[in-house]
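Trainee: Sequence isn't available, so here's the structure alone:
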């Protein structure tokens, strides 16, 4: 069984940052991630890239946008991987779940299992879109922000749910690309997590 000082479950922005800092402080660190390092940042990157490219002097086609986004996300993930490698963080690809307070069982891509032990375990498994119960999920019609980059073409009309930073950035970018955008918020203000002067 592999043993570490710190074991981080989840390689999104929070998990990768925690792993990096723990290693910088001298810990022997293992990070378990099923997909790309920095995945939470991709949601933000998707929204930002839509807005940035839509604001450029020569607006690229949707196909060109997808090419830029792919390069951006690969670059973002590679940069994080290099930072972690430089600090000696062990990255394990797979889906981890707690086996005990100090042990994690990792299902690897090949179907095998790996048991890892950590003196401290950090749970940073990120988030995923929450689809309201009043809005039945229909694949390809109701999608999360990450799935926008998988659309072959943009729809004429889009309804975005969520008035946070990611929702607003995506709304602005999609509107600039010619979509008619409807932004729906659960609260009566935008950017509820920000200071009042921002909303």
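Mentor: Cool, got the structure. This structure is a prediction, so every number in the text was calculated from the model and none was measured.
Trainee: drop to CA atoms for contacts and neighbour counts, all remaining ones
Mentor: Fine.
Trainee: tell me which element residue 15 is part of?
Mentor: helix 13-24 (DSSP states H and E).
Trainee: What is that helix packed up against?
Mentor: strand 2-9, strand 29-33, helix 39-55, helix 62-86 (3 or more Cα pairs under 8 Å, 6 or more residues apart in numbering; DSSP states H and E).
Trainee: then this one, side by side with the first:
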């Protein structure tokens, strides 16, 4: 006999996994559906990895000013593969924490894209999940801009930039809001020549 859950949550990002943990703490039988990694954009492709890269960039900038503090550093070199590895270790460590919490809460994890068949039934791949309630916490995904040439070699998204292991000599960032300026700051500190393209009069105008 299939298990009927009190609540099934579609999406394992901050909204989804936190709701799952709270529901389990209140005694509910919980199913959590996620097609990728738990943690969502913030943990895997957003806030956490970019802050790790920013930290490396900040340490590099401080090292370059070491002489102002009476310290002499003969050689400073950007080891991008090691910087990316550090970022991945931080993300993986936090992900392990989320996995531990879901395991401790006896939350059932279903890997795949969830489809709502009825108000009391969710389907993941070929598996049916009977449920009393459904929470939709699917979050967002990267939007593709209507710009000719986006399919050309060398044009990448922020997701791909988080895993580059070879430092580009130059970089054009389309968009001067928070994410664009953040990536521009990181790679400029690493030694890349960065140009930001922004249609509005000022950078970070919507902040």
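Mentor: Here it is on my side, so go on. Keep in mind the model is a prediction, meaning the values are calculated, not measured.
Trainee: hmm, back to that, which stretch among the helices and strands packed on helix 13-24 of the first structure comes nearest residue 138 of the first structure?
Mentor: Ranking these by distance to residue 138 of the first structure, with Cα to Cα as the measure, places helix 39-55 first at 20.3 Å.
Trainee: buried ones in that closest one?
Mentor: Applying a neighbour-count criterion of 16 or more other Cα atoms under 10 Å, one finds 39-40, 42-51, 53-54 buried in helix 39-55 of the first structure.
Trainee: Tell me the spacing between the equivalent of residue 166 of the first structure over in the second structure and residue 6 of the second structure.
Mentor: In the second structure, the residue matched to residue 166 of the first structure (TM-score structural alignment) is residue 179. In this view, residue 179 of the second structure and residue 6 of the second structure are 38 Å apart by Cα to Cα, to the nearest Å.
Trainee: same deal with residue 148 of the second structure?
Mentor: 48 Å.
Trainee: Comparing the two, which residue is more hemmed in?
Mentor: residue 6 (18 against 7; other Cα atoms under 10 Å).
Trainee: what does the strand ranked longest in the second structure correspond to over in the first structure?
Mentor: Secondary structure of the second structure per DSSP state E: the longest strand is strand 127-136. Aligned by TM-score structural alignment, strand 127-136 of the second structure falls on residues 114-123 of the first structure.
Trainee: how about the equivalent of residue 9 of the first structure over in the second structure, what does it touch?
Mentor: Under the alignment (TM-score structural alignment), residue 9 of the first structure pairs with residue 10 of the second structure. Residues in contact with residue 10 of the second structure, defined by Cα atoms under 8 Å, 6 or more residues apart in numbering, are 16, 32-34, 114, 134-138.
Trainee: hmm, which of those residues are common to the first structure?
Mentor: Mapped onto the first structure and checked by both residues aligned by TM-score structural alignment, their matches' Cα atoms under 8 Å, those keep the contacts 16, 32-34, 114, 134-138.
Trainee: Give me the buried subset of those.
Mentor: Using 16+ other Cα under 10 Å, the buried ones in these are 16, 32-34, 114, 134, 137-138.
Trainee: okay, those in JSON lines with distance to residue 187 of the second structure next?
Mentor: Shown next, in JSON lines, are those (distance: Cα to Cα, whole Å):
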{"residue": "16", "distance to residue 187 of the second structure": "32"}
{"residue": "32", "distance to residue 187 of the second structure": "37"}
{"residue": "33", "distance to residue 187 of the second structure": "35"}
{"residue": "34", "distance to residue 187 of the second structure": "32"}
{"residue": "114", "distance to residue 187 of the second structure": "37"}
{"residue": "134", "distance to residue 187 of the second structure": "42"}
{"residue": "137", "distance to residue 187 of the second structure": "32"}
{"residue": "138", "distance to residue 187 of the second structure": "31"}
